[in-house]
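**Student:** Structure, please.
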Amino acid sequence: MTVRVRFAPSPTGMFHVGGARSALQNWIFAKQQGGVFVLRVEDTDAARNKPEWTEGILSALEWIGIARDTYEGPYFQSAYAGEHRAAAGRLYDAGRAYYCDCTREAVQARTGSQYQGYDGFCRDRGLPPGEGRALRFRTPDEGTTVVVDLIRGEPTFENKLIEDFVIARGDGSPVFLLANVVDDLTMGITHVIRAEEHLPNTPKQQLLWDALGVKPPVWAHVPVVVNEKRQKLSKRRDKVALEAYRDEGYLAAAMRNYLMLLGWAPSGDREIVPWSVIEEEFRLTEVNPSPAFFDEKKLRAFNGEYIRALPVDEFVAACRPWLTGTGTIAPPPWQPEEFDADAFAAVAPLAQTRIAVLSEIVPNVDFLFLADPLIDEAAWAKAMKEGAAELLDAAVAGYTALESWDAESLKSTLEAVGAERGLKLGKAQAPVRVAVTGRTVGLPLFESLEVLGRERTLARLRAARLRLV
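**Tutor:** Have a look, this model is predicted:
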């Protein structure tokens, strides 16, 4: 039997990092088993679905490493409406479902509670199909439903506590529970690997599989992903969109490594490991069922490690979209023609050790590509204190007289300027750094001045001195 797994997102917004984690787990499991990964887009909620969100899912999967030629699909749930309705009809004909005309208000009136489930009022009324009549599954009165789960053991549910749930609405359209089962059946899905939040639906779906006369798939419910307050990650409250991390400059390799650690760990005392190791070592049965904490600070640290591990030429290429204004949320503060690839290549090794996400490259190197630096006024106030004007005058004089414009000469000149005023180099270079780069922190100063060049450096020092008049 060929293993077939599926990832079935709904295109109702940005791609959730929890969904990306589930997709990776399904994809790796299928690959390990020599099986098939199926992508199914559950698009039956037309009011909430948008084509661009479907394309966003495909693009995000591609970015995370699940290329379009490595899976089957995408299939669209809406294309299987006929199969859904046919299955509902078979269940009705077999006496496993019945029609119900009860409104929510009527049920509440009979039960005296808005929280109690359906009371089975129409179970034996023998209502035929009719407008506005929902189709309910006839849940067995006795016994239990045991869900055999690779991660959670054998959760057991008493059938008497499962209400007769709706499988088709009053207009005949199937609900998620039935459509999901029929799609899995139609596509030959053998293993369902999905988030823990779906576990409460699983006994109902397993009853549907049994009623349709087919053996249910193997279940595996991976842990819910939570924030630092141990609350389930929410699109309304938390930063959960995979695209947002991509556009901020997280590396795909770092992201997928981190996502795979949400509920699982490779062997040994290590977390940052080659993808080949994860593909080899990942085991569904080793996934921890406890909630998994999505730690953005840890992800950021992961990403910094991955950035520092890049060969310099790959780092330069990875930064280019942020430096040239392509594929980013916000363009850089310079025009594309002002970007100097050679200048950036010269400082790239210095910048690579200082950033944790690629978008941070812009404020670190913007001074190289602007006619005038972007002055941080707080930094200016901090650096340009008493004596700054005289120090800038001396720096201009010393740098004008330099025969060799290199980092070591620039450093020794400013050291001498500072020593004449009783200042250590750290204090002496503060006004110079702000005058030239606009900030108090950044790349190593003297290497930056060497790349910026004599003319532009002296022009900025003189402009800063005039501002202090």
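**Student:** From now on I want contacts and neighbour counts done on CA atoms only, so please keep to that.
**Tutor:** Noted.
**Student:** The protein: strands as residue ranges?
**Tutor:** 4-7, 36-41, 72-76, 97-100, 134-137, 144-146, 156-158, 166-168, 191-195, 218-222, 225-226, 292-293 (DSSP state E).
**Student:** okay if I get the ones you listed as a markdown table plus mean neighbour count and distance to residue 397?
**Tutor:** Converted to a markdown table, the strands of the chain look like this (neighbours: other C-alpha atoms under 10 Å; distance: least, C-alpha to C-alpha, whole Å):
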| stretch | mean neighbour count | distance to residue 397 |
| --- | --- | --- |
| strand 4-7 | 25 | 67 |
| strand 36-41 | 21 | 67 |
| strand 72-76 | 15 | 67 |
| strand 97-100 | 25 | 92 |
| strand 134-137 | 26 | 88 |
| strand 144-146 | 17 | 84 |
| strand 156-158 | 14 | 83 |
| strand 166-168 | 24 | 84 |
| strand 191-195 | 21 | 67 |
| strand 218-222 | 23 | 67 |
| strand 225-226 | 22 | 59 |
| strand 292-293 | 20 | 57 |
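**Student:** quick one more, to check against the first:
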Amino acid sequence: MANGPVRVRFCPSPTGNPHVGLVRTALFNWAYARHTGGTLVFRIEDTDAARDSEESYRQLLDSFHWLGFDWDEGPEVGGPHAPYRQSQRMDIYKDIAAKLLDGGHAYRCYCTTEELDARREAARAAGKPSGYDGQCRVLTAEQAAAYEAEGRPAIVRFRMPDEAITFTDLVRGEVTVTPENVSDYGIIRANGAPLYTLVNPIDDALMEITHVLRGEDLLSSTPRQIALYRALIELGVAKRVPEFGHLPYVMGEGNKKLSKRDPQASLNLYRERGFLPEGLLNYLSLLGWSFSADRDLFTVAELIEKFDIADVNANPARFDLKKAEAINADHIRMLDVKAFTEACEPWLRAPHANWDPEDFDRAAWEAIAPHAQTRLTVLSDITANVDFLFRKEPVEDEASWAKAMKGDPAALLTTARAKLEAADWSSAESLKEAVLAAGEEHGLKLGKAQAPVRVAVTGRTVGLPLFESLEVLGRERTLARIDAALAKLAAA
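**Tutor:** Coordinates of the predicted model:
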């Protein structure tokens, strides 16, 4: 553990919709900062003008606000190391790149793409490492001048040390990489644009990051960055090499790494379906970490209290949508009724609602909400569960109709109608007894007897508790729907 306060960072690129792997990385950094009382720096890596967009940047901010993340330095809040967008820090990178060149830590490379490809192919054929072979490492001033006179463009490469680099990964333990496996690498393109390999460590150094917690896919770049940090320390730019922790892969279908192209990777999918932020974060935290051996359900506050990077597992974590849904359903149950009704509001309005806005009955909604809360997996389920209350006629689901209206449904519905008409409509139990009695007269158990009633009234075979639903719908509308079902049966 580093001495002094913890400073972690989260630095996404604004390229398209955020995905759940990115959110998991953000979550672990945020939870670690909050657990340790440290600082979370949020910065934007937007140096790729061809892929980055202002729309994606705004979407990132909106997504993190929705998830409940806050940050101590970064966009919207500022901080002592501003600006926090790499596109606004180009002069900084240019200046430090010049210092690396002047200090002998970097050099200009004039090799063409064709030359590099040919030498790599030859190295592979000889069974040797195919990284950069150091051709331009020891150019004389005359050779460099000759290349310049040819008009050859040059990139800037960082000069890797000729020694093994060893570091202790906070998740994986000790890692050693030998020099033949880490060649000199580019830090400035031929057009003068800085590369990720330069700007990311520079920002970490200047922002005094103590812990770099990021995906396992970046593990191979860590030895390069450690060497760069050491050079920056020598130049007086950096104070220390941060500690690294590489988080396990998140695996999708077919045991392949979950990619941005996988539908279940999109954060927007979960927002649109009506996952609670708390439910989604609870599940994502389990991708590589656990609260305890016998507990998967916890609040965000409990996550923060318990989270430690030392407890992250190095093994790949499989994304299980069914488990994510189950945990979200549990979080829906954990809401108080007022919070639940408010959370459902977006799905009770256009474009989700399949009823006319003027037909929405808030009193009926508030009466049915406690019963709906026990049945939902995601909030978007609410629309189909309560639309029978607000539509003039129930949804016509022919599959449900065919399934429920078997045997002699007209006789059963006629008996049920009579008994419901005489029932006490202030009691769901009284309505249940009425349908139960109707079923008994026709030799049917409650499950079989209530199916035609449910479809006649709600249009579907599956839904909220039937008798509580009838109580909220009321005698007049319930009987009118049974009458309509009887008329449909008679006309068939």
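**Student:** hmm, back to that, would CSV of the strands of structure 1 with distance to residue 56 of structure 1 be doable?
**Tutor:** Compiled in CSV, these are given as follows (distance: least, C-alpha to C-alpha, whole Å):
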stretch, distance to residue 56 of structure 1
strand 4-7, 15
strand 36-41, 12
strand 72-76, 13
strand 97-100, 38
strand 134-137, 34
strand 144-146, 37
strand 156-158, 38
strand 166-168, 30
strand 191-195, 20
strand 218-222, 24
strand 225-226, 21
strand 292-293, 25
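**Student:** Which among those is found nearest to residue 407 of structure 1?
**Tutor:** Closest approach to residue 407 of structure 1 among the strands of structure 1 is made by strand 292-293 (45.4 Å; C-alpha to C-alpha).
**Student:** what range in structure 2 does the closest one sit on?
**Tutor:** Per TM-score structural alignment, the counterpart of strand 292-293 of structure 1 in structure 2 is residues 317-318.
**Student:** do the same with stretch 427-440 of structure 1
**Tutor:** Against structure 2, stretch 427-440 of structure 1 falls on residues 448-461 (TM-score structural alignment).
**Student:** Any buried residues in that stretch, and which?
**Tutor:** By neighbour count with 16 or more other C-alpha atoms under 10 Å, stretch 448-461 of structure 2 contains the buried residues 449-461.
**Student:** Name the surrounding residues that touch it.
**Tutor:** Stretch 448-461 of structure 2 has contacts (C-alpha atoms under 8 Å, 6 or more residues apart in numbering) with 388, 394-397, 400-401, 403-405, 409, 412-413, 416, 435-436, 438-439, 466, 478, 481-482, 484-485.
**Student:** what residue of structure 1 takes the place of residue 297 of structure 2?
**Tutor:** Per TM-score structural alignment, residue 297 of structure 2 is aligned with residue 272.
**Student:** residues contacting that match?
**Tutor:** If you count contacts by C-alpha under 8 Å, 6+ apart, then residue 272 of structure 1 has 257-258, 302 around it.
**Student:** preserved in structure 2, out of those residues?
**Tutor:** Of the contacts of residue 272 of structure 1, the ones still in contact in structure 2 (both residues aligned by TM-score structural alignment, their matches' C-alpha atoms under 8 Å) are 257, 302.
**Student:** Now render the contacts of residue 272 of structure 1 as JSON lines, adding distance to residue 55 of structure 1.
**Tutor:** Below are these laid out as JSON lines (distance: C-alpha to C-alpha, whole Å):
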{"residue": "257", "distance to residue 55 of structure 1": "24"}
{"residue": "258", "distance to residue 55 of structure 1": "24"}
{"residue": "302", "distance to residue 55 of structure 1": "28"}
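**Student:** Residue 18 of structure 1 pairs with which position in structure 2?
**Tutor:** Using TM-score structural alignment, residue 18 of structure 1 sits opposite residue 21 in structure 2.
**Student:** what's around that match, how many residues?
**Tutor:** By other C-alpha atoms under 10 Å, 24 other residues sit near residue 21 of structure 2.
**Student:** from memory it sits against residue 251, does it?
**Tutor:** No. Between residue 21 of structure 2 and residue 251 there is no contact under C-alpha atoms under 8 Å: 9.5 Å.
**Student:** where do the contact lists of the two overlap?
**Tutor:** Residues touching both residue 21 of structure 2 and residue 251 by C-alpha under 8 Å, 6+ apart: residue 258.
**Student:** Residue for residue, what is the longest helix structure 1 has?
**Tutor:** Secondary structure of structure 1 per DSSP state H: the longest helix is helix 17-32.
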